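In: Sequence unavailable; structure follows:
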């Protein structure tokens, strides 16, 4: 099963989701990430945070949803609701859920405040991914309505 973490720029949240999911996922599950308007680079703070957490960063890059190597089975949009951010809608016959997370790339302030915003986004995503992976996935992957309900429930959880 392929899970797409989708946002606009594909530089922070979706990359954090993709890398964390792949770090924790069981065999047969794989995450990808993409953006509707990719920035073309992964935010250096995202890469530094993943490395501090012991998560591999090699091979992750900012890309368009038009450049995916496979069609996802599940799309998790991670755009936040702050700053009137428009979340892209992936078109295609896939299971969709919204896991809104505010974009740390737009936070201003001290180094500590900016780093804290990246850590907050990571913690939210990691908590939700852990909840997702704790589901009876073999059972739910054949029950899309129930899986969507679980993903929607998880999408509002905070650590």
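Out: Happy to help now that I have it. Computed from a predicted model, the values in this text were never measured in an experiment.
In: Please count neighbours and contacts with C-alpha atoms only from this point.
Out: Will do.
In: contact partners of the helix or strand hosting residue 138?
Out: For residue 138, the host element (DSSP states H and E) is helix 137-140. Identification of contacts with helix 137-140 by Cα atoms under 8 Å, 6 or more residues apart in numbering yields 146, 147.
In: the helices in the protein, which residues?
Out: Ranges of helices in the chain, per DSSP state H, are 13-24, 44-52, 111-133, 137-140, 144-154.
In: this is the comparison structure:
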């Protein structure tokens, strides 16, 4: 099972989703990429995931172009920008889905509020991808 998770910068939401999917089943082939990959991970995203025992610090922020020639069972966009600007995977994707999440890096205010946004979005991603895994992926394995 091959799953590609897309976002705009590939530094936060797609990385969290990637980490969750890999934690649900180590045998899944999961990658994440960005339509405008930042080239680095968001340190708050890494910290938020580490807080619940998932290490994504070794992930890389990759441009989507490097995956365009591959075949995918699922391509999932996790932000509006990536959904609108997602390259067309002509005939190489069985299922294309969109699960939108707020970008916690856009949060402004106190440090506590900003951190709470990372936790909120992390937990929303966990819930959505856990449901997706149980309802869509597990039955296919």
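Out: In hand now; what should we look at? If you're wondering where the values come from, they're calculated on a predicted model, not measured in any experiment.
In: one step back: let me know which of the helices of the first structure is tucked in deepest.
Out: helix 13-24 (a mean of 24; mean count of other Cα atoms under 10 Å).
In: Just give me the mean distance for that one relative to the second structure.
Out: The superposed helix 13-24 of the first structure is, by mean Cα distance after the TM-score superposition for the first structure, a mean 0.6 Å from where its aligned residues fall in the second structure.
In: residues touching the residue sitting nearest the centre point of the second structure, list them.
Out: Closest to where the C-alpha atoms of the second structure average out (Cα atoms, centre = their mean) is residue 14, at 2.0 Å. By Cα under 8 Å, 6+ apart, the residues touching residue 14 of the second structure are 5, 6, 7, 32, 33, 77, 78.
In: With residue 116 of the second structure as the reference, measure out to the first one.
Out: With distances taken as Cα to Cα, to the nearest Å, residue 5 of the second structure is found 24 Å from residue 116 of the second structure.
In: Buried residues, stretch 78-89 of the second structure. List them.
Out: Going by neighbour count (16 or more other Cα atoms under 10 Å), the buried part of stretch 78-89 of the second structure is 78, 79, 80, 81, 82, 83, 86, 89.
In: if we take the contacts of residue 14 of the second structure, which one ends up nearest to residue 67 of the second structure?
Out: residue 33 (8.2 Å; Cα to Cα).
In: I'd assumed residue 3 was in contact with that closest one.
Out: No. Applying Cα atoms under 8 Å, one finds residue 33 of the second structure not in contact with residue 3, separated by 11.0 Å.
In: Of those two, which one has the most company?
Out: Higher neighbour count among residue 33 of the second structure and residue 3: residue 33, with 29 against 23, using other Cα atoms under 10 Å.
In: Mind telling me what the more buried one corresponds to in the first structure?
Out: Here residue 33 of the second structure is matched to residue 34 in the first structure, going by TM-score structural alignment.
In: Tabulate the contacts of residue 14 of the second structure in a markdown table, adding columns for distance to residue 126 of the second structure.
Out: As requested, those are exported to a markdown table (distance: Cα to Cα, whole Å):
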| residue | distance to residue 126 of the second structure |
| --- | --- |
| 5 | 14 |
| 6 | 16 |
| 7 | 16 |
| 32 | 15 |
| 33 | 18 |
| 77 | 15 |
| 78 | 12 |
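In: any idea which residue of the second structure is furthest from its center?
Out: Ranked by distance from the centre of the second structure (Cα atoms, centre = their mean), the top residue is residue 110, with 25.7 Å.
In: How about the contacts made by the closest residue to residue 70 of the first structure other than its chain neighbours?
Out: The shortest distance from residue 70 of the first structure to any residue other than its chain neighbours is 7.9 Å, reached at residue 2 (Cα to Cα, 6 or more residues apart in numbering). Residues in contact with residue 2 of the first structure, defined by Cα under 8 Å, 6+ apart, are 29, 30, 31, 32, 70, 71, 72, 73, 74.
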